[in-house]
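Engineer: Kindly return the folded structure for what I paste below:
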Amino acid sequence: MNNGEFPLTLLHPRYWLIWLLLVPFLLLAGALPWTVQQRLGRGLGWLAWKLVAQRRHDAETNIRLCFPEKSPEEQTAMVRDIFRNGGLSLFETANAFVRPMGYYDDLVSIEGLEHLKAALAEGRGVLLLGAHYSFVDLCGLLAMRFFPVDTVYRPQNNPALEWLVRRLRRRIYGYQIDHDNMRLLVRALKENHVVWYTPDQDFGLKQGVFAPFFGINAATLTSPRRLQKINHSPVLFIHFRRRGLEEQYEIIITPPLEPFPTDDAVADATRMNAVLEQLIRRSPTQYLWYHRRFKTRPAGESPPYRKKRRELREEARLRQENRP
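Structural biologist: I've put the predicted structure just below:
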């Protein structure tokens, strides 16, 4: 499906909800004025905060761990704002996919673009590290107002959703690189592309190490240091922020991370997380705190999150099978 052709198998009834609900929603939501999007998005976020208990608990756990200096009331207010931003991001995503390409030309500012241009002039591509913000797809559109960009992503489990997302993102990104396709990632860097890579999620220790993130040991990918060694591409960081509830956005690009990498994988991961943390703190409730960032724990330490229903069902099934 990478060539954009539409497989007829995606017309199966199991995918009808996507074609009959999601596509019309994107078209309608992207046509609404910002004031209406803002009210609806905040309302949907409040509803999700009330009803989606698992996501709320995950966000509450992350905020409690990462902002212990906040009072319980302040932490609760942060979680509510995270969900409001999440609701608003539904409309920001629709905007990224359906609004005219020049819509954001006067709505976004950038700081540090000179660092990126200087890095590109070296001719070895740029590995641009960032984080998962609530309006992540809009981030790509905002960035491409100033420079062409490729992205590394994790494919959707649903084939119809995967086809649709890839098709919609074609107007934003050059290469859309499956996170397992290291060959294409290296090729993009060798072609002197800017590759946006988000190493802020927990994929275990198979390709990572423990390093502090907001003071908590977190499984942290070591792929950025391995990629840098392959092509010696400069490593920079990028941060996106909406100015409150205004339809105004800021981009910050940092100077290259130097020296990077070193001979110490843990030290490199620690430095990488420290920069991401510093940037996230600029607008903490616009970060995607629903993710179970600390699910992988050191030996003997239990994950801080409640078990999901499917995990509880699996445990119950195993107990039933093991009964004498």
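
Engineer: When you work out contacts or count neighbours from here on, use the C-alpha atoms and nothing else.
Structural biologist: OK.

Engineer: Tell me where the stretch 101-250 of the chain has strands.
Structural biologist: 108-111, 126-129, 150-153, 176-178, 194-197, 208-213, 216-221, 235-242, 249-253 (DSSP state E, counting those that start in this stretch).

Engineer: Out of those, which gets nearest to Leu90?
Structural biologist: With C-alpha to C-alpha as the criterion, Leu90 lies closest to strand 235-242 of the strands of the stretch 101-250 of the chain, at 14.3 Å.

Engineer: Output the contacting helices and strands for that closest one.
Structural biologist: On a contact count with 3 or more C-alpha pairs under 8 Å, 6 or more residues apart in numbering; DSSP states H and E, strand 235-242 meets strand 126-129, strand 249-253, helix 265-280.

Engineer: Same list (the ones you listed) but as a markdown table, adding mean neighbour count and distance to Ala188.
Structural biologist: Shown next, in a markdown table, are the helices and strands packed on strand 235-242 (neighbours: other C-alpha atoms under 10 Å; distance: least, C-alpha to C-alpha, whole Å):
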| stretch | mean neighbour count | distance to Ala188 |
| --- | --- | --- |
| strand 126-129 | 26 | 9 |
| strand 249-253 | 18 | 20 |
| helix 265-280 | 20 | 22 |
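
Engineer: so which of the strands of the stretch 101-250 of the chain is the most packed in?
Structural biologist: Each of these was scored by mean neighbour count; the highest is strand 126-129, a mean of 26, by mean count of other C-alpha atoms under 10 Å.

Engineer: Spell out, range by range, the helices that occur in the chain.
Structural biologist: 16-17, 23-31, 34-51, 53-66, 72-98, 113-120, 136-143, 159-169, 182-190, 223-231, 265-280, 309-322 (DSSP state H).

Engineer: Columns distance to Ile238 on top of those, output as TSV?
Structural biologist: Below are those laid out as TSV (distance: least, C-alpha to C-alpha, whole Å):
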stretch	distance to Ile238
helix 16-17	35
helix 23-31	26
helix 34-51	25
helix 53-66	21
helix 72-98	18
helix 113-120	10
helix 136-143	9
helix 159-169	19
helix 182-190	17
helix 223-231	14
helix 265-280	8
helix 309-322	36
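
Engineer: Would you do the same for the sequence below? I want to compare the two.
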Amino acid sequence: MLRWFLFFSRWPLWALHALGSLGGWLAWCFSGRYRSRFLKNVRLAGLGWGTVIRAVGHAGRMSAELPRLWLGQTPPLVWVDDRAVVEAYDSGQGVLFLTPHMGCFEITAQALAARFSQKNGSLTVLYRPARHAGLGEVMTLARQRPGLEAVPTTLAGVRQMIKALRSGRAVGLLPDQVPPEGMGQWAPFFGQSAYTMTLAARLALQTGARVVLIWGERLSWGRGYRLHTQALGHELSDDLNTAVVQINQAMERLILQCPSQYIWGYARYKNPRQA
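Structural biologist: Presented below is the predicted three-dimensional model:
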């Protein structure tokens, strides 16, 4: 698998995105289950087909761009506004970066590490170890980057994240990822109950970290990425259940800013797996 990733890592981004877009539409055409889940999630968000049609191709691009992002040369990227990030770091309270399954979330971690780690310390990100040995080898290589520290979804990994935040450094999470049973709570997401991780809210409440929303917009024709950041805009409730709902609402608002790049086929409403 590593050889294939190395091969595709040398491709231009526009070619990978073209290949990925084709793959996204093939999945749409030949998987009725995927298509049904995609459309159901779109309806729950109150959106029409015309608003999200490009999301079909973007889902494929997300996978096809990974070799370039993990093992190749970093594609061009531009920051729209980094004031929310600078202010959060300057607070000295630690920074919790949250991004949904939207756009290119791999590039957000790389961009933050490249721009801010030298002054503010490494960015700690949570990842789920790959079940496939070959993919695990690729992921290990991909996450060996200056300023980026990847920790597994274990108790030890969570402790490392708490330690990073309490020392004023930053942590990155995808809070719309369905956690294992016992590590979340049922909370509304676009009007339907979804099993939602409590980790993001717990980290913020236990450490006092500043919450910043971030996402990487995928530009057309392989031109690279545009980084969007904004402060959460309000304090999280001291009540954990309420804070989890607030984070879900923040993710909803972020997704609706660019619904054509959200992964609508993600099984957001599935039952949690066993821990």
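
Engineer: Next, format the strands of the stretch 101-250 of the first structure as a markdown table and append distance to Ala143 of the first structure.
Structural biologist: A markdown table is the format used below for the strands of the stretch 101-250 of the first structure (distance: least, C-alpha to C-alpha, whole Å):
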| stretch | distance to Ala143 of the first structure |
| --- | --- |
| strand 108-111 | 9 |
| strand 126-129 | 11 |
| strand 150-153 | 10 |
| strand 176-178 | 15 |
| strand 194-197 | 10 |
| strand 208-213 | 25 |
| strand 216-221 | 24 |
| strand 235-242 | 9 |
| strand 249-253 | 8 |
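
Engineer: Of these, which is nearest Ala265 of the first structure?
Structural biologist: strand 208-213 (7.5 Å).

Engineer: ok, residues contacting the closest one?
Structural biologist: Outside strand 208-213 of the first structure, the residues that touch it by C-alpha atoms under 8 Å, 6 or more residues apart in numbering are 217-223, 265-267, 269-270, 273-274, 277.

Engineer: let's go with 6 Å and repeat that
Structural biologist: Under the criterion C-alpha atoms under 6 Å, 6 or more residues apart in numbering, residues 217-222, 269-270, 273 lie in contact with strand 208-213 of the first structure.

Engineer: Tell me the one of those residues nearest Glu246 of the first structure?
Structural biologist: Out of the contacts of strand 208-213 of the first structure, the member with the shortest distance to Glu246 of the first structure (by C-alpha to C-alpha) is Asn273, at 28.6 Å.

Engineer: quick one: what's aligned to that closest one in the second structure?
Structural biologist: For Asn273 of the first structure, the aligned position in the second structure is Asn248, judged by TM-score structural alignment.

Engineer: Give me the nearest residue to that match, chain neighbours excluded.
Structural biologist: Distance criterion C-alpha to C-alpha, 6 or more residues apart in numbering; nearest residue to Asn248 of the second structure, sequence neighbours excluded, is Phe189 at 6.1 Å.

Engineer: Mind telling me what that neighbour corresponds to in the first structure?
Structural biologist: Counting by TM-score structural alignment, Phe189 of the second structure lines up with Phe213 in the first structure.

Engineer: what's the distance between its match and Glu247 of the first structure?
Structural biologist: From Phe213 of the first structure over to Glu247 of the first structure the distance is 30 Å, taken as C-alpha to C-alpha, to the nearest Å.

Engineer: just Asn157 of the first structure next, same as before
Structural biologist: Applying C-alpha to C-alpha to Asn157 of the first structure and Glu247 of the first structure gives a distance of 32 Å.

Engineer: So which of these two has more stuff around it?
Structural biologist: The neighbour comparison of Asn157 of the first structure against Glu247 (other C-alpha atoms under 10 Å) goes to Glu247, with 14 against 8.

Engineer: how about the more buried one, what's its partner in the second structure?
Structural biologist: That one, Glu247 of the first structure, aligns with Arg223 by TM-score structural alignment.

Engineer: what's the neighbour count on the closest residue to its match other than its chain neighbours?
Structural biologist: Computed as C-alpha to C-alpha, 6+ apart, the closest residue to Arg223 of the second structure that is not its neighbour in sequence is Pro76, at 6.8 Å. Look at Pro76 of the second structure: counted by other C-alpha under 10 Å, it has 12 neighbours.

Engineer: Repeat that for Glu149 of the second structure.
Structural biologist: Neighbourhood size, Glu149 of the second structure [other C-alpha under 10 Å]: 18.

Engineer: I'd guessed it sits against Tyr127; true?
Structural biologist: No: applying C-alpha atoms under 6 Å as the test, Glu149 of the second structure and Tyr127 come out as separate, 10.3 Å apart.

Engineer: one step back: quick one: closest of the helices of the first structure to Lys206 of the first structure.
Structural biologist: Among these, helix 223-231 comes nearest to Lys206 of the first structure, with 10.9 Å by C-alpha to C-alpha.
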